[in-house]
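The amino acid sequence is not available; the structure is as follows:
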């Protein structure tokens, strides 16, 4: 058994790199396959409490990692070490921590990362499982779901060192990637049915709990607010692009479907060590997990990526747009007759 001193010396001998995290729906710069020894990947996240408008006239005090809902995605490779500096902003009113579903032991790191406002902690863990995983705040008791449904969750992707592969062992490469965090909110209403707004995060706690216990969200959105990825905020791709879509949901199931496309390769529960499923019309993201899908776009136009609980998608907000440029292929689809009166 390797002693702690020998282990520490071994880790200190590894190359250290700093990963600059970026706001969703994008991923930090990364290689898809690597050679050589594992690295120590240094990242920093600041936990910030901020009021955001999730829909017109609807506000929540969001609990965030790096100011976004979801928090930024971290990308490493199997057997790399993640070294996280976790800061709780001095302006925060609550203690926070982080539980990595990708980590082993100590409640996913949650037991070692509890920090009060104005404090910071450094956690290092070895990413021994390849896949995409959720992380979230888990300060204990009822505060766990309350913090999660206030936006305090995100994802980490642990790529196999030799990259993604199909069931025959052939490498699968993507040239574009999007990261979608699905968020369920439970916003209280007053006696007139108007959504309530609160001066401080803790002021909504009792009212929030009443709505949360119904298990019925008032909003289900992609990337923090309704419309974050639709219309002029839509994502962009081109015919021929092979796109990786990471989808995380820290609290409920989701049912992704790409209208006009498919899941060419799907790791429904994010487990990259297993062969992907292929050619799916829709798939399931389990509660408290992340999944991945790859699709190569073949036609231009508007694609709608949504949860195929259509009530949640259309009425509550779980929808994104992908605008694809390129030349139309009549062999795949052609309108033979335009709409006209029946003769």
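Right, received. Where do you want to start? Computed from a predicted structure; not experimentally measured.

going forward, measure contacts and count neighbours with C-alpha atoms only.
Fine.

name the element the closest residue to residue 68 other than its chain neighbours belongs to?
Counting by CA to CA, 6 or more residues apart in numbering, the nearest residue to residue 68 once its immediate chain neighbours are dropped is residue 23, at 6.7 Å. Under the criterion DSSP states H and E, no helix or strand holds residue 23.

which residues does residue 23 contact?
68, 71-72 (CA atoms under 8 Å, 6 or more residues apart in numbering).

Repeat the analysis, applying 10 Å as the threshold.
Neighbouring residues of residue 23 by CA atoms under 10 Å, 6 or more residues apart in numbering: 66-73, 179, 223.

where's it relative to residue 56, distance?
With distances taken as CA to CA, to the nearest Å, residue 23 is found 22 Å from residue 56.

Kindly report the same for residue 128.
43 Å.

Next, the closest residue to residue 74 other than its chain neighbours: secondary structure please.
Once flanking residues are discounted, residue 74 sits nearest to residue 156: 4.6 Å by CA to CA, 6+ apart. Secondary structure state of residue 156, per DSSP: H, G, I helix; E, B strand; the rest coil, is strand.

hold the first one in mind and look at this next one:
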């Protein structure tokens, strides 16, 4: 049965793109009308303006007030985005960025999100918070057609970093996710982060790196195809998706998004918290030239962090956190240590660190120079 909500989409669009317009079924919608109301009138409210990754909106690392209702707004934007010099995707995004913004609250706070789906969009969308309890992570309470909005509130009960993503149902779920619709939320302990011994730790900077796998089809000539809208490319993209071999694996939406003049920065002696999410595939972050001093590999702050990791593992559908204090200046490469994906497919970021070199940690004793092959090097082998 076609509902009034589906009819709002327009008969012409439904006829032209039957796989795009999907009326929500009863199984997907959660009826909460008979639930007992919750009185939160005693709580203070705070509005937060989200910012595009890799940056994060201002926040306290240790809560200084009682739990609050934290108000966020996000707009779903469907638009073409360039993934590489020769590749474009009809992206679906939260707030126009891939990944969507990192949201930060404290344990015990209420997250209140107003989600807008503008009338110019073609698709039905929603949001599934892995940090939330019930109703498919909020997905069955936020299913919005173009021109609609929904307001969702949930209590942040588990400290950690968690993925959120669009999950409108059936084959639309993976398609929307690998078209850019994922992000992360960080729920900080009220008393802040702790090390393996329970001692407080803090960070000077925080960066959010969202890893995406894209499945852009190629034409008969081998060039990447470019489509007028998402619907036009659905069938071709689905064929590539079902092969499970991505055309691109990138950080923050495109090849080189976090390199060159867009590289991350830090100063020698600063402690940086890296938040890394991957909504669909496993990843293996590695900081070339550095380490994970403290790593919450599963992203959950009730668990003790691991120490001194060279590479850590982010399960598909999750987010992790790593803390590192930069001890040397220079350029560090933050990569997915599947090096094929890092070098050939795009999963590389750079961190430029200023400061003074410390020869005690590393010294170039002899610069590269030719050697006498007749008399030198023989003792190197067993």
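Thanks, I have it. In this text the structure is predicted, and so the values were computed from the model without any measurement.

Surely the residue nearest to residue 74 of the first structure and residue 78 touch.
No. At 11.6 Å, residue 156 of the first structure does not count as touching residue 78 under the criterion of CA atoms under 10 Å.

so what sits against both of the two?
127, 131.

burial of the residue nearest to residue 74 of the first structure, as a residue count?
Using other CA atoms under 10 Å as the criterion, residue 156 of the first structure is surrounded by 23 other residues.

Identify the residue of the second structure aligned to it.
Taking TM-score structural alignment, residue 156 of the first structure has residue 185 as its aligned residue in the second structure.

Stretch 321-332 of the first structure aligns to what range in the second structure?
Taking TM-score structural alignment, stretch 321-332 of the first structure hits residues 350-361 over in the second structure.

So for that stretch, what gets flagged as buried?
Within stretch 350-361 of the second structure, the residues that count as buried by 16 or more other CA atoms under 10 Å are 350-354.

Show only the entries of those residues found in strands.
The strands, defined by DSSP state E, take in 350-354 from these.

which one in the first structure is aligned with residue 123 of the second structure?
Checking TM-score structural alignment: residue 123 of the second structure goes with residue 94.

all strands in the stretch 1-150 of the first structure, in order from the N-terminus.
Using DSSP state E, counting those that start in this stretch, the strands found in the stretch 1-150 of the first structure span residues 16-18, 40-55, 58-65, 74-77, 81-88, 99-100, 120-126, 131-136.

which of the ones you listed is buried the deepest?
Stretch with highest mean neighbour count among the strands of the stretch 1-150 of the first structure: strand 131-136 (a mean of 28; mean count of other CA atoms under 10 Å).

ok, back up a step: for the contacts of residue 23 of the first structure, which one is nearest residue 298 of the first structure?
Comparing these against residue 298 of the first structure with CA to CA picks out residue 179 as the nearest, at 20.9 Å.

what's that closest one in contact with, if anything?
So residue 179 of the first structure contacts 23-27, 70, 72-73, 154-155, 222-223, 244-248, 292 (CA under 10 Å, 6+ apart).

so how far is residue 265 of the first structure from the aligned partner of residue 243 of the second structure in the first structure?
For residue 243 of the second structure, the aligned position in the first structure is residue 214, judged by TM-score structural alignment. For residue 214 of the first structure, the distance to residue 265 of the first structure (CA to CA) stands at 36 Å.

With neighbour numbers in mind, choose between those two.
More neighbours surround residue 265 than the other of residue 214 of the first structure and residue 265, with 22 against 9 (other CA under 10 Å).

I'd say the more buried one and residue 280 touch.
Yes. Contact criterion CA under 10 Å: residue 265 of the first structure and residue 280 qualify, at 7.8 Å.

export the strands of the stretch 1-150 of the first structure to a markdown table and tack on distance to residue 340 of the first structure?
Formatted as a markdown table, the strands of the stretch 1-150 of the first structure follow (distance: least, CA to CA, whole Å):
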| stretch | distance to residue 340 of the first structure |
| --- | --- |
| strand 16-18 | 60 |
| strand 40-55 | 39 |
| strand 58-65 | 43 |
| strand 74-77 | 52 |
| strand 81-88 | 61 |
| strand 99-100 | 57 |
| strand 120-126 | 63 |
| strand 131-136 | 49 |
